[in-house]
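J.: Build the 3D model from these lines:
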Amino acid sequence: MYNTATVFWKTLANAGVTHAFVNWGSDHSALLEDLERQRVENGKSLLEIVTCPNEMVALCAAHGYAQVTGRPAAVIVHVDVGTQALASAVHNIDRGQTPVLIFAGASPWTIEGELKGSRTEWPLWIQDVPDQAAIVRQYMRYTAQIPNGVSAAKTVMRALQFAQSALKGPVYLWARREVLEEELDASVVEQGVNAAGWPPVTQPSLPSSAINTIVSALIGAQFPLIITGNVGRSPNAVPLLSALSTTLSVAIATSCPSALCIPHSHPCLVGSSWDGRTAFLKDADVIIILEADIPWMPIMGTQPKSGARVFVIDADPLKQSVGYAHVDAEMLCKADAAEALGQLLEAAERRLSEPLRATVAERKLHLEALHSTWTSQLAEAERALVPGAALPTVPYLLSALRSAVADHTPSKGQNVLWLNEGISNAGHIWDHIQPEVPGSMLMSGGSSLGYALGAAIGAQMGSVVVQRRYDLIVAIVGDGDFLFGAPSTAYWIASRYETPFLTIVLNNGGWLSPGRSMAVVHPQGHGAKASGHRLTTSFGPKAPNYSQIAVAAGDAWGRRVESASDLSTVFEEAARVVQVEKKCAVVDCVLQLF
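T.: Down below sits the predicted model:
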């Protein structure tokens, strides 16, 4: 017997969806029944089903999967309550422009047995809400109800088309239980749809007028600067940005990056910022804002100098989903970043005459000196401990971690995926892990906490799909982030599905960021000299034993480190456990508490 659920699964599989991260409920009877039919008839299900006892972890896992593969996964949740339990991970996949298909069942409409699937349990009355999709609609690229079995395939394909078109992002489908149970003739199921006929929208290129204007400005500038944050979401754009900056000796500064935009060792990289104080912004006479959400923050006293020419190249140069965002610019260009960079590089190479090469060579020497000074300052910071204590500073800790991973992985650290959710320490993680390979460091792209643990699971699964197994996946999180990530669920899933990863907890004893925000707004206020305990941002002496949560929930290996001298040994053992024993490892690193 075939039904709408059959069409749903078959359409996802034909479209290339390989994994579904699921939290089952009473609305999914048809989906569960058809999965078992698939196993009985074919020996396996069309999709890999990953049981997720927490919906937010499920969505975070799909997030990590999509970041590694470039393809959407499915997330299946239970009616309105499961939709709400996706929580703030919905914000992350929206802001991170990550394609995910979310499906939720819905309470049956019929109550007297008129159709198969009518209401049979008391929660089905309470879970029937007037507009279930409204819970998430403003974050979605597309929302729709599957109205019947014959239109199910086309509804799914339309959703996937939106999810994979710029701006990529999440989509939300829902269907009532009777609809999923609707019996269908085999011919309807077999007919399906041709997935190849539903491609994503092609991104525009730069017009020739923009290419000529921007390249002329870059060539004629004294100090040209490219500010980027998200171009690395397309790993194929990274070598193009590297080549363009090398060809014309253009400085690169990253601002609030969500993915590696340029190798840390690139001589044109002059700084990375998370506080709005973009490196050398005041010196630049030509500025290209390339896929950056926050190029600078005027309130921090950082803005372009008078007369600087500013160009914006972005898939969404107006930031249309943001309530207010603006920079004064000469030109706003809506274009695919990789395509635009290729066009600019080709035009630059054509325009480089011998006199211009001399100018470029002179700029190169200047940028190399700036890069050297910056990296020397980072190296100096890595040698410092907390004054008067045996505790490590964050740069010291991250340097030890970087070295341990390089020394104890087959690729010497080059085939490692770093998931950065350090929040108040996010900038330190970029500066001191110093990633080199496109796609080797990722963030959620949003500001919700709890992404990294689930994302590590999905990334591990995705790496198998695209046949690029990592030596090691490392999630670096704050202690608050760790708890937001529903660790008991995350480590249980990782254990069950054999997706081990290393977690480094930067334990400063609570929520450091809210106190910092207060101090910026109220530098002389009552709270300026108050302790974290007084402010209620500290977890205090009764803070959780983070590593042992993972041990209890997922048979992980865990250690707590309170001395800088122990870091290297513990990091080395943790890396061995993940790679050899195939178990998750959690290192709780105690920093100076506030």
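
J.: hey, let's count contacts and neighbours off CA atoms from now on
T.: Noted.

J.: Nearest the geometric middle of the chain, what residue?
T.: For the chain, Ser444 is the residue whose C-alpha lies nearest the centre (Cα atoms, centre = their mean; 2.7 Å).

J.: How about Leu31, nearest residue that isn't a chain neighbour?
T.: Nearest residue to Leu31, sequence neighbours excluded (Cα to Cα, 6 or more residues apart in numbering): Ala5, at 5.2 Å.

J.: what's the distance between that neighbour and Arg176?
T.: For Ala5, the distance to Arg176 equals 11 Å [Cα to Cα, to the nearest Å].

J.: show me what contacts the closest residue in space to Arg277 that isn't next to it in sequence?
T.: Leaving out its chain neighbours, the residue that sits closest to Arg277 by Cα to Cα, 6+ apart is Thr302, at 5.5 Å. By Cα atoms under 8 Å, 6 or more residues apart in numbering, the residues touching Thr302 are Gly276, Arg277, Thr278, Leu281, Lys282, Trp296.

J.: Could you also give me the structure for this next sequence, so I can compare it with the first?
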Amino acid sequence: MYTTSSLFLHTLAQVGITHAFVNWGSDHPAFLEDLERQRVDHGDTVVEIITCPNEMVAMSAAQAFAQVTGRPAAVIIHVDVGTQALAGAVHNACRGKVPVLVFAGASPFTVDGELKGSRNEWIHWNQDVPDQPAIVRQYMRFTAQINAPENVPQLVRRAIQIATSEPKGPVYLWARREVMEVEVDEALFNTPASLYRWPSIEPTGLSPSAVNVIGDALSHAINPLIITSHIGRNPAAVGALEMLSRLMAIPIYVTCPSATNITLSHPFFVGVSFLAAGTHTPLLSMADVVLVIDSEVPWIPMNKDKQGNFERPSDDARIFVLDSGDPLRETIGMEHVGGVAELVCRASAETALFQLLNSGRTGAATGFYARSKSTQAVHDAFIADLRRAETLTSEPNVPYAPSRIFGALRMAVENKVPHPASTLYLNESISNYPLTWSHLHPDATGGMLSSGGSSLGWGLGAGVGAVLGGVNAGKGAGKLGYELVVSIVGDGTFLFGVPGSAFWMARRYETPFLTVVLNNGGWKSPKLSMLGVHPEGHGSKATGSRLSVGFGPDMPDYVGIAVAATGGWAWGKRVSAGDPLEETMAEAVRIVVEERRCAIVECVLECI
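T.: Sure, this is the predicted structure:
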């Protein structure tokens, strides 16, 4: 017997979805029944089912799976409460422009047994809300209700078409329990459902006039600058970016990255900033042409450097904005760059950059030789400063600095996993974001990811999804998956990540990854936000605990949480001042790579 649920799962498989991250409830009897039918009939299920004890972890794992593979994953959750429990992970998938198909059941609509699946549990009344998809609608690219089995193949394909077209993002389908229990004819079940005639939108390019204007501006610029944040979501675009930069000696600066946008060794890569005041490159205010590619926030207009100068382009600078999906930032309330730009273009970065490369305007850039020498010097100084910071020793009884920790981690990884394509870093270190990106910046495209949003708790579930995705997509030098996935989190983000669920999943599905917890004793970012507005106020001299952003004096046992959640399978160690940092990092990497177990290293920083 086939049901609407049978057809739904069958269609997921037909359109290329291989993994569903699930949290079952009373709305899913037909799903559970059909999955067992599949096992009995075929020995396995058409879509691999990943049981997730928490919905936010499910969504985070699915997001990372899609980020790694470039293909959407599915999340199946329970009515209104499961939809709510997706929590901030929906924001992350939306802002990170990651295609995830979310399906939620809904309470039955019949009460006297008129249809199969009619209400027979008290919770069916409590969970029936007037507008369930409204909970997440503003974060979704598409929402739709399944009302009958006949249009399931079309609805799923329509949802996938929208999710995988720019601007990519999550989609939400939902259905009442009776609808998912409807029996369907075998002929409907066996009707082919592919993405034929439901393709994603083809990447768009620049208009001929825009190619001419931008190409001429770059070729005649004295001090051009390229700023990007997430061009690396399309690895093919990174090669075009690096080629344009080399041919025209244009420095590349990265703000608020969520993907590896440029290789570390590129001679014109000049730094990373998360736009705290005083941290932007001085090249910005000197630039006469600024090309902003795939970047939501390339600068903050009100910020000033230590000399009191604004960290923004001059009024005379020519500014060009390229974005593949949403150049006007229509889903953001206020935006500033479009108001000062000469051109704002909706175009695929890969397509647009190759248009500029093929335009004939990249060969004779003004000031090429002098600029290449000066920009190379900035790059070399940037790298030298990083390596110098990694070797600085602390005073006795003073906690290790983050730079020293990252240096120890980087060396342990390079010694054990020499090929950069075989390691993936997941960065959710928050107040240490800039240092993590700079010190661990891989020399390979796709080597580091973050959520792309600002809801904390992505990193641990992402570890599970990234390992699964790496195997599924044949990542790594050996094409068998990553040898090592490393998730760098703060102590706050560790707790936001529902570690009990995340590490249980890692053990259940044998997805080992290394977690490095940067423990500064609480939430440093809210304190930094306060200091940004009240630098000399009452709170400027208060401790984190007094400000109610600290976790002390009795801290959680972060290592113990991970070990307990895995029944002792995970290995962990706490490193504080004077403890053997380098040896601990090397052992943690070895355990993940050789023993294929999770490892967790808690690094105690200076307390906030």
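
J.: could you pull out the helices for the stretch 451-600 of structure 2?
T.: Assigned by DSSP state H, counting those that start in this stretch, the stretch 451-600 of structure 2 shows helices spanning 458-473, 491-496, 499-508, 524-533, 558-565, 581-590.

J.: Sort out which residues of stretch 341-351 of structure 1 are buried, please.
T.: Leu341, Gly342, Gln343, Leu344, Leu345, Ala347, Ala348 (16 or more other Cα atoms under 10 Å).

J.: make that stretch 94-112 of structure 1, sorry
T.: So for stretch 94-112 of structure 1, counting by 16+ other Cα under 10 Å, buried means 94-110.

J.: Stretch 434-444 of structure 1 too?
T.: Gln434, Pro435, Glu436, Val437, Pro438, Gly439, Ser440, Met441, Leu442, Met443, Ser444.

J.: which part of structure 2 lines up with that stretch?
T.: Counting by TM-score structural alignment, stretch 434-444 of structure 1 falls onto residues 441-451 of structure 2.

J.: Packing partners of the longest helix anywhere in structure 2?
T.: Among the segments of structure 2 that qualify as a helix by DSSP state H, the longest is helix 368-390. Contacts defined by 3 or more Cα pairs under 8 Å, 6 or more residues apart in numbering; DSSP states H and E place helix 368-390 of structure 2 against strand 269-273, helix 402-416, helix 433-440.

J.: and the angle from the first one to helix 433-440?
T.: The one in question is strand 269-273 of structure 2. Angle of strand 269-273 of structure 2 versus helix 433-440, following axes from the mean of the first three to the mean of the last three Cα atoms, to 10 degrees, is 150 degrees.

J.: Following the chain onward from strand 269-273 of structure 2, which element is next?
T.: Later in the chain than strand 269-273 of structure 2, the nearest helix or strand by DSSP states H and E is helix 283-286.

J.: Return the distance of that following helix from the chain's centre.
T.: With Cα atoms, centre = their mean, to the nearest Å as the basis, helix 283-286 of structure 2 stands 29 Å off its chain's centre.

J.: And stretch 222-239 of structure 2, by the same measure?
T.: 17 Å.

J.: Give me the buried positions along that stretch.
T.: Buried residues in stretch 222-239 of structure 2, defined by neighbour count with 16+ other Cα under 10 Å: 222-235, 237-239.

J.: Test my guess that Cys52 of structure 1 contacts Leu59.
T.: No. Using Cα atoms under 8 Å, Cys52 of structure 1 is not in contact with Leu59; the gap is 9.3 Å.

J.: which one of the two has more residues nearby?
T.: Leu59 (35 against 24; other Cα atoms under 10 Å).
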